[in-house]
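J.: attaching a predicted model along with its sequence, questions to come.
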Amino acid sequence: MSELTHIDPAGNARMVEVSDKPVSRREAVAEGFIAMSAEALRKVVERSSKKGDVLAVAQLAGIGGAKQTGNLIPLCHPIPLTGVTVELEV
């Protein structure tokens, strides 16, 4: 298992030491799909949901998720972000 950086020789999970790594430019892309009823889709498009603007909330949630990546993904280092863009298509 030594080829896996987050697994030690005994097979235990560990967080990799990264303090000596040089700063580098990184980019990540994520994609997802949501299935919903025609009525729900109509409300999203017309922005007539009782919960408010569903797409605006989804964008804010996506940005919040990106900011919390280090807390949400085990063994992920908290890497400073310089920008987050969330694009939605209906």
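T.: Received it, and whenever you're ready, just let me know what you need.
J.: CA atoms for contacts and neighbours, from now on please.
T.: OK.
J.: longest helix in this structure, by residue count?
T.: helix 54-67 (DSSP state H).
J.: and the residue sitting nearest the centre point of the chain, how far from Ile79?
T.: Geometric centre of the chain, nearest residue: Ala66, 4.4 Å, by Cα atoms, centre = their mean. According to Cα to Cα, to the nearest Å, Ala66 stands 10 Å off from Ile79.
J.: on that earlier part again, from Lys51, how far off is the closest residue to the residue nearest to the centre of the chain other than its chain neighbours?
T.: Computed as Cα to Cα, 6 or more residues apart in numbering, the closest residue to Ala66 that is not its neighbour in sequence is Val84, at 7.3 Å. As judged by Cα to Cα, Val84 and Lys51 stand 24 Å apart.
J.: put this beside the first:
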Amino acid sequence: MTKLTHLDDQGHAHMVDVSDKAITVREARAYAEVVMLPETLQMITSGGHKKGDVLAVARIAGIQAAKRTSELIPLCHPLMLTKVSVELEPDVEKSAICITTLCRLSGQTGVEMEALTAATVAALTLYDMCKAVDKGMVITQVKVLEKKGGKSGHWIIEG
């Protein structure tokens, strides 16, 4: 089994030293779904929510969250992201909003946590804006879809 990189030889948590790592283009994509009542999905997609454009607010929240990941996750490095995108797609069959994020940079450490943070905060924002009309929404399927760059190379989720 691979050793946990955020623990030193005594088992104490520490931030990993990436000084000797090569600077490479690194990219990660993540995903989350917010499952809701069909009426809630219709309200969002028709623009009928009294709070305004729910999808636009969730997109901005996700972008902001990616930029602030190191403030939220204690051992994450502060990163100079060069791209963050948050796509929100309604899925009528699932009665859900499907969120896909992409984070990219040229640096010494990966951006999986930034992509995951963007996806989850976008999902939380959707929940927050719609909880008054649908308390039973479920945030699900949070996962990394793909990562590129660095020593471990290219990885894509199976299935």
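T.: Looks like it came in fine. All of these numbers come straight from a predicted model, not from anything done at the bench.
J.: looking only at neighbour counts, state which of Val84 and Lys51 of structure 1 leads.
T.: The neighbour comparison of Val84 of structure 1 against Lys51 (other Cα atoms under 10 Å) goes to Val84, with 13 against 8.
J.: thinking again about what came up before, in structure 2, what stretch matches the longest helix of structure 1?
T.: Under TM-score structural alignment, helix 54-67 of structure 1 corresponds to residues 54-67 of structure 2.
J.: buried residues in the matching stretch?
T.: Across stretch 54-67 of structure 2, burial judged by 16 or more other Cα atoms under 10 Å covers Val54, Leu55, Ala58, Arg59, Ile60, Ala61, Gly62, Ile63, Gln64, Ala65, Ala66, Lys67.
J.: thought the last one was touching Lys83?
T.: No - the pair formed by Lys67 of structure 2 and Lys83 falls short of the contact definition of Cα atoms under 8 Å, at 9.9 Å.
J.: where along structure 2 do the strands fall?
T.: 24-35, 83-91, 96-107, 138-148, 155-156 (DSSP state E).
J.: what's the matching range in structure 1 for the longest helix along structure 2?
T.: Ranked by residue count under DSSP H, the longest helix found in structure 2 is helix 112-130. Mapping helix 112-130 of structure 2 onto structure 1 (TM-score structural alignment) gives no aligned residues.
J.: quick one, what contacts Ala115 of structure 2?
T.: Ala28, Arg29, Ala30, Ala66, Thr101, Leu102, Cys103, Val144 (Cα atoms under 8 Å, 6 or more residues apart in numbering).
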